[in-house]
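Novice: one predicted model, sequence on top.
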Amino acid sequence: MKLPITLTLEVSVYHESLNGLKILHLSDLHIDKRFKLSSIKELLSICKNLDYDFIVITGDIIDCKVKHIKNKLELFNDLALEKAVYYISGNHDIFYGLKDLKKELSNFILLDNKMNTINFKGKEINIVGISDRFAKFFNIKRDEKKVSSFLNSNKPTIFLAHQPKDYKLAVLNKTELFVCGHTHGGQIFPFHLLVRLVQPFLNGLFYKEQTAIYVSRGLGTWGIDFRYKANSEITILKLISKTVK
C-alpha cells in the first residue's frame, strides 16, 4: 500500500449540535496475506497523530480469511484505546467471514443494523450503520426498516454504509451525514466509467437536499495492487453547521 493522502474537509450540515465534530473516515483497507505489517504500522501512526473525535470504517476491512491475517488485525485494536472506532460490513468482509472479523476486532463497535448514541459537547448524536447489500446472499439480515427508524429519531445522525447506493435511505430520512466507500474512486483510470454505471457517486463530497454525502476512495486495492488517478486516502470530516455563524 502506498502512503495515502490525508485530507481534511469541511462538511456543511444543518444541525448545530454537529458543529465542530471531527470524524476520521477510513474505508476499504482490503487487508490480505500480501498486506505488509510495516504498512499497517505506518497507517496507525498517521491516524494516531490526527485530531478527531472518533473513527468510522465503512467496510471491506479484509480480503482473505481472518485466520491468515490475525497478527495484522490485532494491531488495529490499538486505534480504539483512546477514541471509539465504529465500523460496518462490506461485501468482502461478509464473503471472508464477518463473524471471525468481529471476534478479532474486539475493541471496535460493529454497527450493522444498529445505532449508538454519543455525547458531543453536551448534545446527543446518533451513529447508525447498515449491513452491506451483499448480506442477503449469505442469509445475513439487512434491516432497512429498523435502520430507517433509527435515522428518523429526531436527533442529529451520522449514517454509515458500504455502498453509495444507500444514500437514498439517508436522504429520505433527512440524515445530516452519510459516509461510505466501496468504489475505490475507480481505482484505475478509466475504470471509473464502469463504476459510475452501477453507483450514483464515484468519490468525494456531495449534497442532496438536507444530507451531506461523502464517498471515500479507500485505502487498499482490489484485484490488481495498483491505483491510477485514484489515490488512497485518510479523511478527516470536520462538520460545520450552517446555523452557526
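Specialist: Received the coordinates, thanks.
Novice: please count neighbours and contacts with C-alpha atoms only from this point.
Specialist: Fine.
Novice: just the helices in this structure please.
Specialist: Using DSSP state H, the helices assigned to the chain run over residues 37-48, 70-76, 91-96, 98-104, 144-151, 167-172, 192-198.
Novice: got TSV for those, with distance to F120 and mean neighbour count too?
Specialist: What follows is the helices of the chain, written out as TSV (distance: least, Cα to Cα, whole Å; neighbours: other Cα atoms under 10 Å):
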stretch	distance to F120	mean neighbour count
helix 37-48	20	14
helix 70-76	24	16
helix 91-96	30	21
helix 98-104	26	17
helix 144-151	18	17
helix 167-172	21	20
helix 192-198	36	13
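Novice: for G59, find the nearest of the ones you listed.
Specialist: Comparison of the helices of the chain against G59 by Cα to Cα identifies helix 91-96 as nearest, at 7.1 Å.
Novice: got a list of contacts for stretch 5-24?
Specialist: Stretch 5-24 has contacts (Cα atoms under 8 Å, 6 or more residues apart in numbering) with 51-56, 120-121, 123-125, 156, 176-177, 205, 210-212, 231-244.
Novice: report the buried members of the residues you listed.
Specialist: 52-56, 125, 156, 176-177, 205, 210-212, 231-241 (16 or more other Cα atoms under 10 Å).
Novice: now do the contacts for L194.
Specialist: By Cα under 8 Å, 6+ apart, the contact list for L194 reads G186.
Novice: second structure follows, compare the two:
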Amino acid sequence: MIFLLLLGVPTALGHLYLWRRLVVDTTLPRTLGRRIGTVAIIGAFVMLMSALVVTRRVPPEYGKFFAWPGFVWLALLFYLAIALGIAEIPRRILLKRAALTPVAAGAGPAEPVEIVPDPSRRLFIARSVAIGSGVAAGGVVGYGMTQALGDPQLLNVPVTLNKLQSSLSGFRIAVVSDIHLGPLLGRSHTERIVRMINEQQADMVAIVGDLVDGTVAELGEAAAPLRDLVSRHGSFFVTGNHEYFSGHEQWIAELDKLGVNPLRNEGLTVAGGIEVVGVNDVTGKSYDDGPDFGRALAGRNRNNPVVLLSHQPVQVADASSHGVDLQLSGHTHGGQMVPFNFLVPLQQPSTAGLSKVDDTWLYTSRGAGFWGPPVRVGAPPDITMIELRSAG
C-alpha cells in the first residue's frame, strides 16, 4: 500500500498534467476529440496501475501482458512530463505574443482597445508543443529500450590492491548485478549473461544481488542457466533488496543447487591469497537477516586482501571501518534513466564505476537488467571484469 501511494500519487498528478497539456489545451470544449483524449488518459493511468499491481499477483507468463504496455507507458509519461515542462516557458511566451489579437471595442478614436484571445493561434501553439514533446519523448524512450534490451556492455576495470601477492596479479572477477528476472526478463536474458561471462574465462564470478523479482516457483526455470557458469574458482552470490521481496530463503537454496555459492555474512580464501567475503543486504534487517561484518570477517587472514560482495554501495562505510580492500556492489542501476542519476548520490556514495572511500576501493555496477520500465537512458547495462593487480 505504501509503495502504491508513493508511486500512484505522483503518476496520478503526472496524468493530470498530461491531460491539461495534451487534451484540454489542444481541443475545443465539448468536442469528440476532448472526450476521446480524456478517456485515453484515464485508460493510460489504469494500465499503468495494473502493471504495478497485477504483475505482483500473477505468474510472469501472464504478468508480462500487463507489464510491457504499463511500464513502457511509465517511461513515456516521465519523459513527456519533462519535455512539456521544458516547453512551458517558450509556450507561455508564444501565447503572450502571438495568441492575442487587439480588437477595437468602439468606433471613436478615444475608445479603449480590448485584447481578446485568438483560439486558432492558441490551438496551433498548444498542438505544436504537444507534437514536439511527443516526438522527443518517444525518441528518448525508443533509444532507451534498445539500450535496456540489448547486450550489456563488457567493461574491463583494473584495481590495484596493496596486499595482493604478485603471483595473483591479473586475477579476474566477473561482476554482474541487478539481473532482475521477472515478467519482462526471462531465461533468454540469463542465457545471454552466462554466455558473455563464460566467454571471458574469469577466475571468479560475483553476482551482487537483485537477481529476481518473483518466487522460485515462478522464476526457477529462468534462473536455471546459472548452473552453466564456468570459472576457475567458483561463482558467488549475495542477497539484494529484491531477494527479500521474493522469498530469499528459497532463492538461497535454489542458487546453492545451481552451483552458485551464497555468501551469507561469511567468507572464504580463494586462490590461496584472496579473502572473498559476502554480507547480506541492509534490507535483510527487516527479515532478521541483516548484514554482519564481524561474523563475515571472522577468521580471515589479514595479510591477504579482502574483496567484499555487498549489494548496496552504502555499506562501504562499514566495509572501510573493517579494513576491506575492495567492495563490489550494484543496486543503483547507474540511475537507469536520466535525470535519476543525479538523485542516486542522495542515498548512495556511488552511482557507477570505481571510486575510493578512505582506504577501500568501491566498484558499483550499473547492473545487467532493469527495474520497471524496460528503458535505460544514460546508464547502459554492464557486466564488468575486475582485474586485480599487485602494487609490487
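Specialist: In hand now; what should we look at? These figures come from a predicted structure and were not determined experimentally.
Novice: in CSV, list the helices of structure 1 along with distance to Y14 of structure 1.
Specialist: Shown next, in CSV, are the helices of structure 1 (distance: least, Cα to Cα, whole Å):
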stretch, distance to Y14 of structure 1
helix 37-48, 28
helix 70-76, 33
helix 91-96, 31
helix 98-104, 34
helix 144-151, 15
helix 167-172, 13
helix 192-198, 28
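Novice: which residues of structure 2 does stretch 125-132 of structure 1 align to?
Specialist: Against structure 2, the aligned range for stretch 125-132 of structure 1 is residues 274-281 (TM-score structural alignment).
Novice: now the strands for structure 1?
Specialist: 5-13, 22-26, 54-58, 85-88, 109-110, 114-120, 123-129, 157-160, 177-180, 204-208, 211-215, 233-241 (DSSP state E).
Novice: between these, which one is nearest to K141 of structure 1?
Specialist: For those, distance to K141 of structure 1 was read as Cα to Cα. The smallest value, 11.8 Å, belongs to strand 114-120.
Novice: what sits up against the closest one?
Specialist: Here strand 114-120 of structure 1 has contacts from S17, L18, L21, E124, I125, N126, I127, V128, G129, I130, V147, F150, using Cα under 8 Å, 6+ apart.
Novice: for stretch 69-83 of structure 2, same thing?
Specialist: Counting by Cα under 8 Å, 6+ apart, 14-15, 17-18, 44, 47-52, 133-134, 136-138, 140-141, 372-375 sit against stretch 69-83 of structure 2.
Novice: and it, how far from the chain's centre?
Specialist: Computed by Cα atoms, centre = their mean, to the nearest Å, the chain-centroid distance of stretch 69-83 of structure 2 equals 15 Å.
Novice: closest to the centroid, which residue in structure 1?
Specialist: T58 (2.2 Å; Cα atoms, centre = their mean).
Novice: what lines up with that residue in structure 2?
Specialist: By TM-score structural alignment, T58 of structure 1 lines up with V208.
Novice: enumerate every residue touching its match.
Specialist: 175-178, 237-240, 309-311, 328-330.
Novice: repeat that with 7 Å
Specialist: Counting by Cα atoms under 7 Å, 6 or more residues apart in numbering, V208 of structure 2 touches V176, S177, F237, V238, T239, L309, S310, H311, S329, G330.
Novice: need the counterpart of the last one in structure 1.
Specialist: Aligned against structure 1 by TM-score structural alignment, G330 of structure 2 finds its counterpart in G181.
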